[in-house]
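In: Predicted coordinates and the sequence they were generated for:
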Amino acid sequence: MKQVSTGLLWGIFMLIIACGSTDKSEIAVLIDTFYSTRENYANVNKSLLSAELVTLIDSAQQKEKKSAEKISKSNYPTDKPLLIEGDIFTGLYEGSTSHEILEIRIRDSTAVVEVRFHNNIGENISWTDDIHLLKKGKWKIDNVVYGHENPAILGSLKEVLRSFNQTEL
């Protein structure tokens, strides 16, 4: 009986390790896919994002559209409408030219992925951002906490989107 209990415990332990490894693999593929295929915030693969983040992005896109419509009907139709500019999925306005995953930390249904980004256009710049994920069936990107020390930008992707969405037209 003791042998069966030890064997059972060992099997459960191995299953837990295997599940963690599967989660890390799934997360790594998600991060690599997302950061290798996105061009700008308006045309990201929303199936890789959390529902809350998709809602914030959709609201920002509607705000941009309403702003453009309002300006086109104004006395100054050539003015620039409200726009989200730059790469909001990394902590550098110009965005990244490459990335590498440094660490994946999983706790229950949340994960934080430490990603080292590089931009080698012009001067070589490297920085680390934390990508926050949620698991609801599948892992989804929920936020990006910027690590690049730039006082001109807010601290995270969600903060940028919320601030933009609260801007008056």
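Out: Okay, I see it.
In: hey, let's count contacts and neighbours off CA atoms from now on
Out: Will do.
In: where exactly do the helices run in this protein?
Out: 2-37, 51-72, 157-166 (DSSP state H).
In: what's the closest of those to Glu103?
Out: Of all those, helix 2-37 sits nearest to Glu103, with 9.5 Å by C-alpha to C-alpha.
In: tell me which residues in that closest one are buried?
Out: Neighbour counts over helix 2-37 (16 or more other C-alpha atoms under 10 Å) mark Asp23, Lys24, Ile27, Ala28, Leu30, Ile31, Phe34, Tyr35 as buried.
In: Grab the nearest non-local neighbour of Ser164.
Out: Quick fix: residue 164 is Phe, not Ser. Ala60 (6.8 Å; C-alpha to C-alpha, 6 or more residues apart in numbering).
In: Return the distance of the closest residue to Val145 other than its chain neighbours relative to Ile104.
Out: Leaving aside its sequence neighbours, Val145 sits nearest to Ser156 (C-alpha to C-alpha, 6+ apart; 4.3 Å). Distance, Ser156 to Ile104, using C-alpha to C-alpha, to the nearest Å: 18 Å.
In: this is the other structure I want to compare:
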Amino acid sequence: MIRNPGPVALSAVSLLALAACQTGPDGLTSPKAAVRGFYGPYKGDFRQAETARLSKSLAAEVERARANEVESAARTKAGPNPTDKPNILEGEIFAGLYEGYTSYRMGPARVIGDRASVAVTFTNKGYKTRWTDDVKLVNDNGWKIDNVLYTGGWTGQTSLRDNLRQFNALPVAP
């Protein structure tokens, strides 16, 4: 005999189904959930980015850029031209438009082994523009953002990692 499970049981089943959509077959956070977990709370300042959602190597590059800014500011202030502008990584770096985005929408995730890719369509309402960048992830004790390939051609770089490498290669003021 089948009995009516009632609303509490149905709610529990619904929550389990929702949780299953957020995790992959190995129980780790899905690539789309990882992207949403990063971009949802992110407010456009790379210095405040949650590096726990980035791969270890990308988090190290971001931390190096933060440290280079601090060192450049200190050296500039103590140097012969203290009013010069120190090296500062300006503009949005986690999306391919310097001015940043006002909203985003994710496309499907493509997973191959321990690598994944999610197409993210960004919109900047003020500039009336929309573009799609390719967010690359790696399964590093859970899905983590490893790079963002810029597709709009507005930044002068091809990716987040290229942007960070170029900045981190700048000479620090004497």
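Out: That came through fine. The structure displayed is predicted, hence computed values, not measured ones.
In: Now do the contacts for the alignment partner in the second structure of the residue nearest to Phe164 of the first structure.
Out: Aligned by TM-score structural alignment, Ala60 of the first structure pairs with Ala65 of the second structure. Residues near Ala65 of the second structure by C-alpha atoms under 8 Å, 6 or more residues apart in numbering: Leu89, Leu164, Phe167, Asn168.
In: neighbour-wise, which of the residues you listed leads?
Out: Asn168 (20 neighbours; other C-alpha atoms under 10 Å).
In: Verify the stated contact: that one with Asn68.
Out: Yes. In this structure, Asn168 of the second structure is within contact of Asn68 by C-alpha atoms under 8 Å, at 6.9 Å.
In: any common contacting residues for those two?
Out: Counting by C-alpha under 8 Å, 6+ apart, nothing touches both Asn168 of the second structure and Asn68.
In: What residue in the first structure is paired with Arg75 of the second structure?
Out: Aligned partner of Arg75 of the second structure by TM-score structural alignment: Lys70.
In: Can you tell me which of the buried residues of helix 2-37 of the first structure lies closest to Lys46 of the first structure?
Out: Closest to Lys46 of the first structure, out of all of the buried residues of helix 2-37 of the first structure and judged by C-alpha to C-alpha, is Phe34, at 9.6 Å.
In: Give me the neighbour count for the aligned residue in the second structure for the residue nearest to Val145 of the first structure.
Out: Taking TM-score structural alignment, the alignment pairs Ser156 of the first structure with Ser159 from the second structure. Neighbour count for Ser159 of the second structure, taken as other C-alpha under 10 Å: 23.
In: Identify the residue range in the first structure corresponding to stretch 131-144 of the second structure.
Out: With TM-score structural alignment as the criterion, stretch 131-144 of the second structure aligns to 127-140.
In: hmm, back to that, which one of the buried residues of helix 2-37 of the first structure is nearest Gly7 of the first structure?
Out: For the buried residues of helix 2-37 of the first structure, the nearest to Gly7 of the first structure is Asp23 (24.3 Å; C-alpha to C-alpha).
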